[in-house]
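[1] My questions concern the predicted model and sequence given below.
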Amino acid sequence: MQEFDLTRRCIAEALGTGILVAAVVGSGIMADALTADDALALVANTIATGAILVVLITMLGPLSGAHFNPAVSLVFALSGSLTRRECSAYVVAQVGGAVAGTALAHLMFDLSPLDISAKVRTGPAQWLSEAVAAFGLVAAILAGIRFRREAVPWLVGLYITAAYWFTASTSFANPAVALARSFTNTFSGIRPGDLPGFVLAELFGAVCALALMRWLFQPARPMTGAG
């Protein structure tokens, strides 16, 4: 795979995270405007998020790895695939892009660029859900890279689509996205005071997935002869 310099990779991370957040927030605003049925609104939000992930990872994966997520970048730093400097630069780009994505979604729907969310998302069930969401996301990425690299965009998009529905938190699974969603007082928002619990749970789930996948992927010891 062709190597790109860190500046280009960070711009790709900012762009991808920004478009991802614009899709999450924008589809939530659109769905909420078109229906009073929360279940139907969540379906619309889910489809938009899963679909854009497939597109973005396919487009930008060869350039930056398409992390779009500080928890994923942390995992790659811990596994030695990113240096600390690269990881820090990725995280800054992801957070900046994510907040810009919220502002972009708001402006497309004629809202003020940023608005503090009042939506409560807290408690043990929500934190456990975020740990599970991040665990599954990282496990899907690592397994995909190990066995079917070309399938990673679909694995991530389909996993997040499913996790929207089997987690109580609707699967943020991403500290940058969670932060960006604290700046929208719309369907997809999260109260800023609830962010620490989400972020810690996401990071914990991601690191647990790395530990388990490392163990799972260790090959069996080769048989040795008697002489």
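    Sure, I can see it.
[2] going forward, measure contacts between C-alpha atoms and count neighbours the same way
    OK.
[3] List of residues touching stretch 147-167?
    46-47, 49-55, 57-58, 129-130, 132-133, 136-137, 140-141, 144-145, 170-171 (Cα atoms under 8 Å, 6 or more residues apart in numbering).
[4] The residue lying closest to Phe204 once chain neighbours are set aside: helix or strand, and which one exactly?
    Nearest residue to Phe204 in three dimensions, chain neighbours excluded: Ala131, at 6.3 Å (Cα to Cα, 6 or more residues apart in numbering). Counting by DSSP states H and E, the element that carries Ala131 is helix 124-147.
[5] Beyond that helix, next helix or strand please.
    helix 152-166.
[6] Buried ones in that next one, by neighbour count?
    152-164 (16 or more other Cα atoms under 10 Å).
[7] right, and the pair among those with maximum separation?
    For those, the maximum inter-member distance is 18.2 Å, found between Val152 and Tyr164 (Cα to Cα).
[8] returning to that earlier point: in the helix holding Ala131, which residues are buried?
    Buried residues in helix 124-147 (16+ other Cα under 10 Å): 126-144.
[9] what packs against the helix or strand harbouring Gly50?
    Per DSSP H and E: Gly50 is located in helix 38-64. Other helices and strands packing on helix 38-64, by 3 or more Cα pairs under 8 Å, 6 or more residues apart in numbering; DSSP states H and E, are helix 6-34, helix 152-166.
[10] To Leu179, which of those lies closest?
    The nearest among the helices and strands packed on helix 38-64, by Cα to Cα, is helix 6-34 at 10.3 Å.
[11] Included below, for side-by-side comparison, is a second structure:
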Amino acid sequence: MVLGRYGGNRHAGAYKNEDGAMLVKGEDWEFAMILDGHNSSESVQLVLKTIDDEFDRLAIILNEPVETAFRSFETSILSIFKSQEFLDACKKVKGETACLLCVRKANYLWWLSIGDCLIYLFYEELHKLGQYVLNQRQFFEWIGEVNTFSLPVPCYSSGIRELRTGNNRILLLTDGVVECGGRYYENANHLYLDCYGHSVKNSVNQVLQFVLKSLGRDSATIISWDYHNQFSCTYPSN
């Protein structure tokens, strides 16, 4: 698992870095979380500390059979974010954050997205069909001072995707990657071409070098890793 960090360009007016990330690797799973704060990093720090404090319990859930692990994990994450203790803590911070969580276990990928961070699954067969992004950016969802989990009905998106047979490239990023350089990487095909077929480390470096050369003002964070799936995958009947 590779973590790429870009702090923003002062020549373009950057004066703060409010991104955050967390990576954990288990025996048969990987967990990644990426955050993009607004109006301070306090909300990012709160979410990171909260999940870190709970992670021993969450890791036990991830060691369950895959048939139950994702459902139990999502229920636990939602319970944490909706708890009165966490909601009260959110009221005391300045600013709010987008938050994207992801787990790979067996031949499946689960994610939960609050806000406008992005997760991609790159695979040659999917590339030919123009399929790259797993979630959609949501511009009015956050955790923190402004908190969509304090609504009567919390707002978020989640999903599970079957991984394809062979090498799957998983990529999470904050919006500092896609909102620079004429929004070059808003076209996910450009991101695929610069990532798939190269080593994870080199592809992350190449993307962040583009952000740097484009004088990206906002901080940009990337988490990426490969998973080689030996299981067969679903195809149509004919």
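    Nice, thanks for sending it over. None of these values were measured; they are calculated from a predicted model.
[12] care to give me the TM-score?
    Once superposed, chain against chain, the TM-score is 0.34 (TM-score structural alignment, normalised by the length of structure 1); 116 aligned residues with a Cα RMSD of 5.1 Å.
[13] list the buried ones in the host helix or strand of Val44 of structure 2?
    Using DSSP H and E, Val44 of structure 2 falls within helix 42-62. Going by neighbour count (16+ other Cα under 10 Å), the buried part of helix 42-62 of structure 2 is Glu42, Ser43, Val44, Gln45, Leu46, Val47, Leu48, Ile51, Leu58, Ala59, Ile61, Leu62.
[14] Let me have those residues in JSON lines, extended by distance to Gly159 of structure 2.
    As requested, these are exported to JSON lines (distance: Cα to Cα, whole Å):
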{"residue": "Glu42", "distance to Gly159 of structure 2": "28"}
{"residue": "Ser43", "distance to Gly159 of structure 2": "24"}
{"residue": "Val44", "distance to Gly159 of structure 2": "23"}
{"residue": "Gln45", "distance to Gly159 of structure 2": "25"}
{"residue": "Leu46", "distance to Gly159 of structure 2": "24"}
{"residue": "Val47", "distance to Gly159 of structure 2": "21"}
{"residue": "Leu48", "distance to Gly159 of structure 2": "22"}
{"residue": "Ile51", "distance to Gly159 of structure 2": "20"}
{"residue": "Leu58", "distance to Gly159 of structure 2": "18"}
{"residue": "Ala59", "distance to Gly159 of structure 2": "19"}
{"residue": "Ile61", "distance to Gly159 of structure 2": "18"}
{"residue": "Leu62", "distance to Gly159 of structure 2": "16"}
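[15] What is the nearest of the residues you listed to Leu118 of structure 2?
    Among these, and counting by Cα to Cα, the member closest to Leu118 of structure 2 is Val44, at 16.5 Å.
[16] circling back: what residues are up against the residue nearest to Phe204 of structure 1?
    Ala173, Ala201, Glu202, Leu203, Phe204, Gly205, Ala206.
[17] correct me, but Ala100 of structure 1 touches Leu20?
    No: with contacts counted by Cα atoms under 8 Å, Ala100 of structure 1 stays clear of Leu20, the gap being 10.6 Å.
[18] Which of those two has more residues huddled nearby?
    Applying other Cα atoms under 10 Å to Ala100 of structure 1 and Leu20 shows that Leu20 carries more neighbours, namely 26 against 22.
[19] who's in contact with that one?
    Thr49, Ile52, Leu53, Leu56, Ala98, Gly101 are the contacts of Leu20 of structure 1 under Cα under 8 Å, 6+ apart.
[20] go with 10 Å
    14, 26, 48-53, 55-56, 68, 97-98, 101-102, 177 (Cα atoms under 10 Å, 6 or more residues apart in numbering).
[21] do Leu23 of structure 2 as well
    So Leu23 of structure 2 contacts Met1, Val2, Leu3, Glu30, Phe31, Ala32, Met33, Ile34, Leu101, Cys102, Ile223 (Cα under 10 Å, 6+ apart).
[22] in what helix or strand does it lie?
    Counting by DSSP H and E, Leu23 of structure 2 is part of strand 19-25.
[23] how about that strand: buried residues?
    Those would be Asp19, Gly20, Ala21, for strand 19-25 of structure 2 by 16+ other Cα under 10 Å.
[24] anything in contact with each of Ala100 and Leu20 of structure 1?
    Contacts common to Ala100 of structure 1 and Leu20, judged by Cα under 10 Å, 6+ apart, are Ala14.
[25] count of neighbours near Leu78 of structure 1?
    15.
[26] try Leu195 of structure 1
    Counted with other Cα under 10 Å, Leu195 of structure 1 comes out at 18.
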